[in-house]
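Asks: Build me a structure from this.
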Amino acid sequence: MTMYDRWLLPDGIEEVLPSSAARVEDLRRQLLDLYRSWGYQLLITPLVEFTDSLLSGLGTDLDTLTYKLTDQVSGRTMGIRADITPQVARIDAHSLGQEGVSRLCYAGSVLQTRPGSLLGSRLPIKVGAELYGDSSLAADIEIISMMLETVACAGLGRVTLDLGHVGIYRSLLADSGLDSDQEQAVFDALQRKSLPDLKLVLAPLADAGRRQLILELASKHGDLSVLEDVPYAAAAVAELHEVRAAIEHRYPNVDIYFDLGELRGYDYHTGLVFAAYVPGFGQAVANGGRYDDVGEVYGRARPATGFNTDLKALLDLLEQVPLASAISAPVGSDDAMWQRVGELRGAGEIVICSLSGEVDPRCDRQLVCREGDWQVEIL
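Replies: Next comes the predicted model:
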C-alpha cells in the first residue's frame, strides 16, 4: 500500500463524518426514547461471542454473513456480530430468564461479510425491538406499530407496509413429496418470482393442483384482493386480515400491501413477516417477523416477534441539514464570562472558545461584554 491509498477503506465500510454522525446520534436517541415510552428496556450486547451461541437458531444466512476468528484465550471460534437479534434471544432465554413478557430494544453497529444490497453498507447501525413471551397476534401488531412509528420518527413520509405469512408457503409444501434440494429450488425461484424457473423445479411434483397453487403464489401480491379465494392456510390468512384491520385503524395513512410469496427469513420465521417501504427506495427500510422458539437452543423456547432497521440507511434517505449553529466565546479567565458560558451550555447551546482568536465557521453568534454584562449577539 502506497502513501496515496492508505486512507482507503474496504468496500462497504465507511466512516460517519460530523454532520451525519450528529444526525445518527440524534435519531438513535429519539428512537430509544420512543421504545422506552412503549416499555422496552435497552440492552447493550457484546461485539463478539462464541459462534456456538451467536449463530444458533436464525438460519444459515447468518453463518455466511458472520466474520469468524479464533479466541486466543480459549481456542474456540468467535464471531463478530452480524445481527443483534440472536444475542437478544440468548439474553431473554438465559441471562434474564424471567417469566412473562419481556420487551427489549437495542442499538449498535454490526459487521457483515457482504452488504445487503449493491451499494449497501457492511457496517450498518442496527436499531430494533424484540418482544418475548407472548404468542398472541396483539404482540405482532404492537411490533408492527413500533416499526411504523420508527419510520415516522425518522421523517420519511408516506409508508407502505408489506405483509406476508410464511405459514402460507409451508402449508403448500407440507407432505408435497419434494426432497430438501427440490424445496430449496422452489424457494429460490419463488423469491425471484420467476415463473419459468418455478415451473421447471415444480415438474417433479405429482399433485397438479398443488403445483398450480404454488405457481400462483408468485403472483399473489397486491391489495386486499390477493387474500380472496385462498383455499388453504386459513389461519394464516385470518391473521393477515386481523392485522390489516388493526393497522388501518391505527394508521389510516399507511398503505398496506400483501405478498403471499414473501419468504424473507424463511429459515427461522414462523408466522407473520412484515416490512416498511418508502417511495423512491427499492429496499425495505425496516423489517421483522415472528420467530417463535428460537430461544430453545439456549434452554427456553419462547414466543418471539421483533423488527429492526439500519440508522445509516434511514438517514441516507433524508435531506442533509446544516450543523447546529454555535456561539463564539473569547478565551479568558473572567468568572462572569465562564458562568455565562456554563449557563448557555446547560441550556443546550454550543459554545466554542476562539483559542487563536479565529471564530469557528459554525458560529453565527458571539459572546460579548457590554457594560459588565456578557451578552449573545449576532455575528
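Asks: from here on, contacts and neighbour counts on C-alpha atoms
Replies: Noted.
Asks: Show me the helices in this structure, by range?
Replies: Secondary structure of the chain (DSSP state H): helices at 18-37, 51-54, 60-65, 85-90, 137-153, 166-173, 180-191, 195-202, 208-217, 234-250, 311-316, 335-346.
Asks: from those helices, which stretch is densest packed?
Replies: Mean neighbours per residue, mean count of other C-alpha atoms under 10 Å, is largest over the helices of the chain for helix 85-90, with a mean of 23.
Asks: so what secondary structure elements neighbour that helix?
Replies: Contact partners of helix 85-90 among helices and strands, from 3 or more C-alpha pairs under 8 Å, 6 or more residues apart in numbering; DSSP states H and E: helix 51-54.
Asks: who touches Tyr272 in this structure?
Replies: Quick fix: residue 272 is Leu, not Tyr. By C-alpha atoms under 8 Å, 6 or more residues apart in numbering, the contact list for Leu272 reads 140, 163-167, 240, 289-290.
Asks: Distance to Gln30 added to those residues, as TSV?
Replies: TSV is the format used below for those (distance: C-alpha to C-alpha, whole Å):
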residue	distance to Gln30
Asp140	22
Leu163	26
Gly164	29
His165	30
Val166	32
Gly167	35
Leu240	30
Gly289	23
Arg290	25
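Asks: what's the closest of the helices of the chain to Arg362?
Replies: Arg362 lies closest to helix 18-37 among the helices of the chain, at 11.4 Å (C-alpha to C-alpha).
Asks: tell me the angle of that closest one relative to helix 137-153?
Replies: 150 degrees (axes from the mean of the first three to the mean of the last three C-alpha atoms, to 10 degrees).
Asks: any idea how far helix 18-37 is from the chain center?
Replies: Put simply, helix 18-37 sits 14 Å off its chain's centre (C-alpha atoms, centre = their mean, to the nearest Å).
Asks: likewise stretch 194-206?
Replies: Its chain's average C-alpha position is 34 Å from that of stretch 194-206, according to C-alpha atoms, centre = their mean.
Asks: The structure of the following sequence is requested for comparison with the preceding one:
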Amino acid sequence: MPISETWLLPDGVADVLPEQAQIIERLRRQALDFLAQRGYQLVYTPFIEYLESLSSLSALNHDLDLVTFKIIDQISGRLLGVRADMTPQVARIDAHVRPIAGVARYCYAGTILHTKPQGLTASRAPLQLGAELYGHDSLDADLEMIDTMLGVLAVAGYQQGLHLDLGHVGLFRSLVKLAGLSKDQELALSDLYQRKALPELKDYTAQLAFGADFYELGRLSGDLQSLITALSPQTLQDADFNYALDSLQTAIAQIQIRWPQVQVGIDVVELRSYHYHTGLMFAVYAPNHAMPLAQGGRYDGIGEHFGRARPATGFSCDLYKLVADQYKDVELIVAPAGREQQLQTEISTLREQGHHVIQLLGEDQLTSVPQATHQLRYTEQGWKVEKI
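Replies: Just a heads-up that it's a prediction; the model follows:
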C-alpha cells in the first residue's frame, strides 16, 4: 500500500473529531452521574482478557463469539479475546473479584470491538455504556433496569416518540418444553420467528405438538390480548407459561404508569440471544432509527462460569449512536496575547464559567485560530466577547 494511503481506517472504524467528541464526552459524564445517583458503581474493565473469561457469555451466545476478535498472547501463548461486550467482564467481577453479598449494581462506559458491524451504519468500535444489577430475581429489578435505561435516554435528549419493545423468553421456552421439542426443532422455530416467515412457520408448525400455539405465537406476537384468546387452554394453564405471561403483563402496566409518553409494544418472539437471556427482554426505538437505541434483559446464572451463579439484569447502549444527530461546532473564544492582570482575570472568569478560551501566542493574529467562533476584545465598556 502506498504511504499516502496508510492514513485510511478500516471499514466501520472512525475518528471522533472535536465537534463530535465534546458532545459524546458530555453525555458520557452526565449518564454516569445519573447512574451513580441511583447507586450504580462505576467499573473499568480491561480491553483484552483470556478467552476463557469472555466465553462465559459467548458460550451461550454464538453471535457474540462470532464478533469477538481472538489474538495470541505473546507472553503466555494463550488465546486472548478483545472485549465485544462488557457483560461477561462485569459478571466476572461480581462472581470472583468482588463477591459481595446482596444486591450489587454496576455501570461502565468504554470502547468495545466487533469483527463485523452489528448494523448497516453501526460502528465496529462502539462506545458502550451500560448498567447491570446482580443478586435479585424479582420483576422489580427488571423494572428498575427499564426505568434506568429510559432515564439515561432522557438524559441524552430522547424524551418523546420512544417505542419500547417488550418480550419474555419464558413464553417460547415453556411452550417448547410443553411440546417436547428437540433442540433442532427449537432452533428451526427460532429462525422462522426471527425471519418473520409466517408461510413457512405455518407449514412447519403443522407437524408439531401444540403447533397451532406456536403459529399463533408468531402471527399475533404484537397483540397480547388476541394471542391469549387464540392459545389453547393447556398452554395457558402451564405454570411456566403463566409466570412469563403475568410478568409481561405486569411490566407493561407498570411502565405505562411511570412513562406514559413511551409507546409500549409486544414482541414475544423477539428471541435475539435467547440462549443466554432467561426472562424479560426489552429494546427502545426512536423515529428514524432502524436499530434500537438501547436494549437489555434478564440473564440469570451468567456468573456460573466463574463459580457464582447469580440473578442478573442489565442494559447497554452505544453513545456514538445516541448523539449521531447532535454534533455541533465547538464555541471557541480567542483572547489577545498579553499578561496584563485584567486580561488574565477575564480569561480565568470565562473559563470558570465553562467557556473554551484560547489566548494568542506572541505575534499571532486571529487568523491563526481558524476554528475560532468568538473573540475577546477591549472596548470602552471593558472586555467584551463578540461573535466573529
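Asks: List the TM-score for the superposed pair.
Replies: The TM-score (TM-score structural alignment, normalised by the length of the first structure) is 0.93; 373 aligned residues with a C-alpha RMSD of 2.0 Å.
Asks: list the contacts for Leu62 of the first structure?
Replies: Listed by C-alpha under 8 Å, 6+ apart, the contact set of Leu62 of the first structure reads 55, 82-83.
Asks: swap the cut-off to 7 Å and go again
Replies: Counting by C-alpha atoms under 7 Å, 6 or more residues apart in numbering, Leu62 of the first structure touches Leu55.
Asks: and it, how far is that from Thr113 of the first structure?
Replies: Leu62 of the first structure sits 10 Å away from Thr113 of the first structure, going by C-alpha to C-alpha, to the nearest Å.
Asks: and if you look at Pro361 of the first structure?
Replies: Here Pro361 of the first structure is placed at a distance of 39 Å from Thr113 of the first structure (C-alpha to C-alpha).
Asks: can you check Ala276 of the first structure too?
Replies: 24 Å.
Asks: Compare neighbour counts for these two and give me the winner.
Replies: A side-by-side neighbour count of Ala276 of the first structure and Thr113, using other C-alpha atoms under 10 Å, places Ala276 first with 25 against 16.
Asks: list the contacts for the corresponding residue of the second structure for the more buried one?
Replies: Alignment note: Ala276 of the first structure maps to Val284 in the second structure; criterion TM-score structural alignment. Residues near Val284 of the second structure by C-alpha under 7 Å, 6+ apart: 162-165, 292-295.
Asks: Enumerate every residue touching the residue nearest to Val284 of the second structure when sequence neighbours are not counted.
Replies: Sequence neighbours aside, Leu164 is the residue nearest to Val284 of the second structure in space, at 4.5 Å (criterion: C-alpha to C-alpha, 6 or more residues apart in numbering). Applying C-alpha under 7 Å, 6+ apart to Leu164 of the second structure gives the contacts 262-265, 282-285.
Asks: Identify, from the residues you listed, the entry nearest to Ile302 of the second structure.
Replies: Nearest to Ile302 of the second structure among the contacts of Leu164 of the second structure, with distances taken as C-alpha to C-alpha, is Phe282, at 18.0 Å.
Asks: State the distance from that closest one to Leu150 of the second structure.
Replies: From Phe282 of the second structure over to Leu150 of the second structure (counting by C-alpha to C-alpha), the distance is 11 Å.
Asks: Would you check the span in the first structure matched by stretch 86-102 of the second structure?
Replies: Taking TM-score structural alignment, stretch 86-102 of the second structure hits residues 84-100 over in the first structure.
Asks: give me the number of residues near Gln381 of the second structure?
Replies: Gln381 of the second structure - counted by other C-alpha under 10 Å - has 6 other residues nearby.
Asks: With Ser348 of the second structure as the reference, measure out to it.
Replies: Distance from Gln381 of the second structure to Ser348 of the second structure, counting by C-alpha to C-alpha: 19 Å.
Asks: go on, Thr45 of the second structure?
Replies: Applying C-alpha to C-alpha to Thr45 of the second structure and Ser348 of the second structure gives a distance of 36 Å.
Asks: same question, Cys107 of the second structure
Replies: Cys107 of the second structure sits 34 Å away from Ser348 of the second structure, taking C-alpha to C-alpha as the criterion.
Asks: Same check on Arg173 of the second structure?
Replies: 63 Å.
Asks: Just among the contacts of Val284 of the second structure, which is most surrounded?
Replies: Neighbour tally across the contacts of Val284 of the second structure (other C-alpha under 10 Å): the maximum, 24 neighbours, falls on Ala294.
Asks: distance of that one from Leu332 of the second structure?
Replies: As judged by C-alpha to C-alpha, Ala294 of the second structure and Leu332 of the second structure stand 33 Å apart.
Asks: for Ala372 of the second structure, same thing?
Replies: Noted for Ala372 of the second structure: a distance of 5 Å to Leu332 of the second structure, by C-alpha to C-alpha.
Asks: Ok, Gly301 of the second structure next?
Replies: Gly301 of the second structure is 50 Å from Leu332 of the second structure, where distance means C-alpha to C-alpha.
Asks: Check Asp85 of the second structure too.
Replies: Applying C-alpha to C-alpha, the value for Asp85 of the second structure to Leu332 of the second structure is 36 Å.
Asks: Also Ser4 of the second structure?
Replies: Using C-alpha to C-alpha, we find Ser4 of the second structure at a distance of 32 Å from Leu332 of the second structure.
Asks: So which of the two has more stuff around it?
Replies: Neighbours per residue, other C-alpha under 10 Å: of Ser4 of the second structure and Leu332, the larger number sits with Leu332, 17 against 7.
Asks: how about that one, what's its partner in the first structure?
Replies: Alignment note: Leu332 of the second structure maps to Ala326 in the first structure; criterion TM-score structural alignment.
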